[in-house]
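**Q** no FASTA, just this:
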């Protein structure tokens, strides 16, 4: 610990508002301060810059250090980004990098059919709607970015399941708490297993109102170089515009878009 952390000659000034801010706000503020300091930052510096009292800063840093979110240098006593915070940053960077590669591919898919398409990222055993490119139609299938969905419901989730190793997908379906999201949600585990196997064979998934009533979706998995399913591309439209006679055409287009992105990520069916 350095003298910088124990010197009380110039006590930090802070407002009543800073004193009463919520724990979550303080936590996020401290994480931002650490992330912005490549050489680390001391308790006193953080207190001075943020207006949070030193005792709170020290207490929160100690808790974060115990979780490996930050780490304290044994030589300088300054706090630096820890293993878990670094890993989180890598995940966020990967998501942003993925969309940079995916955007022109998804945009081409929207232009081809004039229907709204989504880029969905896999977060463990969930699917997060990350980005959306809208069509020009007045009536659209709209889900706001940030929405999280289970893998068993909807074309995007099932596409991710189909992109997972069969034993992993089976284990998920055996353990997940299956509950209906609409009247069309498939909740029979044996039937879900058959759908996933079918989806894996043809390379895309089809949902007829399983996640959103009145919606139709076709999704395909995106795989990285090691074969891990990281995302899905989802084509959508309202049920009133869905042409069942063109499902294979739509599915093939979504599958090819996802495969193109997978190749950009280094995926090869021969190497996987």
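**A** Looks like it arrived, so ask away. What you are looking at is a predicted structure, and each value in this text was computed from that prediction instead of being measured.

**Q** going forward, measure contacts between C-alpha atoms and count neighbours the same way
**A** Will do.

**Q** measure the residue nearest to residue 136 when sequence neighbours are not counted to residue 235 for me?
**A** Among residues not flanking residue 136 along the chain, residue 114 sits closest, at 6.4 Å (C-alpha to C-alpha, 6 or more residues apart in numbering). When C-alpha to C-alpha, to the nearest Å is applied, the distance between residue 114 and residue 235 equals 10 Å.

**Q** between these two, who's got more neighbours?
**A** Each of residue 114 and residue 235 has its neighbours counted (other C-alpha atoms under 10 Å); residue 235 has more, 27 against 16.

**Q** contact partners for the more buried one?
**A** Contacts for residue 235 were tallied using C-alpha atoms under 8 Å, 6 or more residues apart in numbering; they are 109, 110, 115, 116, 117, 118, 217, 218, 219, 254.

**Q** next one for the comparison:
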């Protein structure tokens, strides 16, 4: 029974932004699993609203039930009520986009964004999942994870997102050491070409890293010489956000798997 549940949950993880739809046979091949088992799992999820089947292509995609659960999580985090106004003030003061990346096992997930008021700006979609080794928002989290989690992420393989993504394990470890020592991360073009990112980690009241707050925009607007001044503003807002999290007694690391 537990094996069946594990297979079913693993199957859901294949529905990503990059691969949002799957046919039965192609998914069975990708998972190296029996066609009949995959079909049974898909139809079960469909019957409960977690997946829907496109009647024209016969492929499956995520259903509205998962969107409902996502909305519940955002409400429980009280992002819109408490954290989002702080992000808006940071965006207004700096003129750049601000986004909140939450730790979900070995990935980051964007849960809120306050867009820059400028015409040329960096935009990211809420719900977007990203690898923890690519870009300031993710590396600011990864740097403060336990060493065994960092090594597990590296062991899965480092794939380039852009030409500047750090995919050499030794270089990545060095970067994480510097970020951990400095307490913040800065990158240009590691996740999106010609886009800078400045990120600070967010910690629970138990001292666990749970998220990061990131300022991002076109590279030309943020040379490294300007970073120290911006960091002072970001740290003040970071402290406000962490204070809110601590008042809510928020102290878990989202998606942390036992033994993972």
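**A** Received it, and whenever you're ready, just let me know what you need. Note that the structure is a prediction, hence the values are computed from the model and not measured.

**Q** follow-up on the earlier one: I'd like the contacts of residue 235 of the first structure as CSV, with neighbour count and secondary structure appended.
**A** Converted to CSV, those look like this (neighbours: other C-alpha atoms under 10 Å; DSSP: H, G, I helix; E, B strand; the rest coil):
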residue, neighbour count, secondary structure
109, 23, helix
110, 20, helix
115, 21, coil
116, 25, coil
117, 29, strand
118, 26, strand
217, 27, strand
218, 27, strand
219, 32, strand
254, 27, helix
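
**Q** tell me the one of those nearest residue 62 of the first structure?
**A** residue 118 (40.7 Å; C-alpha to C-alpha).

**Q** that closest one maps to what in the second structure?
**A** Residue correspondence to the second structure (TM-score structural alignment): residue 118 of the first structure is matched to residue 99.

**Q** burial measure for the residue lying closest to that match once chain neighbours are set aside, as a count.
**A** Across the structure, with C-alpha to C-alpha, 6+ apart as the measure, the residue nearest residue 99 of the second structure apart from its sequence neighbours is residue 113 (4.2 Å). Other residues within reach of residue 113 of the second structure, judged by other C-alpha under 10 Å, total 22.

**Q** need the counterpart of residue 113 of the second structure in the first structure.
**A** Pairing criterion TM-score structural alignment: the partner of residue 113 of the second structure within the first structure is identified as residue 132.

**Q** list the contacts for the counterpart of residue 170 of the first structure in the second structure?
**A** With TM-score structural alignment as the criterion, residue 170 of the first structure lines up with residue 150 in the second structure. Contacts for residue 150 of the second structure (C-alpha under 8 Å, 6+ apart) come out as 142, 143.

**Q** would you verify that residue 150 of the second structure is located in a strand?
**A** No - assessed by DSSP: H, G, I helix; E, B strand; the rest coil, residue 150 of the second structure does not belong to a strand; its assignment is helix.

**Q** would you check the span in the second structure matched by stretch 72-82 of the first structure?
**A** Stretch 72-82 of the first structure corresponds to no residues in the second structure, going by TM-score structural alignment.

**Q** how about stretch 203-220 of the first structure?
**A** Under TM-score structural alignment, the match for stretch 203-220 of the first structure is residues 183-200.

**Q** secondary structure element for residue 71 of the first structure?
**A** Here residue 71 of the first structure is covered by strand 70-72, with elements defined by DSSP states H and E.

**Q** show me what residue 232 of the second structure aligns to in the first structure.
**A** In the first structure, the residue matched to residue 232 of the second structure (TM-score structural alignment) is residue 252.

**Q** sorry, back to before: separation between the match of residue 118 of the first structure and residue 91 of the second structure?
**A** Taken as C-alpha to C-alpha, the span from residue 99 of the second structure to residue 91 of the second structure is 9 Å.

**Q** joint contacts of the two?
**A** Listed as contacting both residue 99 of the second structure and residue 91 by C-alpha under 8 Å, 6+ apart are 114, 215.

**Q** find the nearest non-adjacent residue to residue 35 of the second structure, please.
**A** Residue 35 of the second structure sits nearest to residue 28 (C-alpha to C-alpha, 6+ apart), 5.3 Å away.

**Q** where exactly do the helices run in the second structure?
**A** Listed in chain order, the helices found in the second structure under DSSP state H are 2-12, 24-31, 35-47, 64-77, 84-94, 136-142, 147-155, 169-182, 227-247.

**Q** wait, which of those is closest to residue 193 of the second structure?
**A** Using C-alpha to C-alpha and comparing those, the one that lies nearest residue 193 of the second structure is helix 136-142, at 13.1 Å.

**Q** which residues in the first structure does that closest one align to?
**A** Mapped onto the first structure with TM-score structural alignment as the criterion, helix 136-142 of the second structure occupies residues 155-161.

**Q** how far does the matching stretch sit from the chain's center?
**A** Averaging C-alpha coordinates over stretch 155-161 of the first structure and over its chain gives two centres that are 14 Å apart (C-alpha atoms, centre = their mean, to the nearest Å).

**Q** so what's the residue count around residue 145 of the first structure?
**A** Residues near residue 145 of the first structure, counting by other C-alpha under 10 Å, number 14.

**Q** what's the match for it in the second structure?
**A** Mapped onto the second structure by TM-score structural alignment, residue 145 of the first structure lines up with residue 126.

**Q** pretty sure that match contacts residue 114?
**A** No - look at residue 126 of the second structure against residue 114 with C-alpha atoms under 8 Å: they stay out of range, at 10.6 Å.

**Q** so what does residue 217 of the second structure match up with in the first structure?
**A** For residue 217 of the second structure, the residue aligned by TM-score structural alignment is residue 237.

**Q** I'd assumed residue 217 was in contact with its match.
**A** Yes - with the criterion set as C-alpha under 8 Å, residue 237 of the first structure and residue 217 qualify as a contacting pair; they are 6.6 Å apart.
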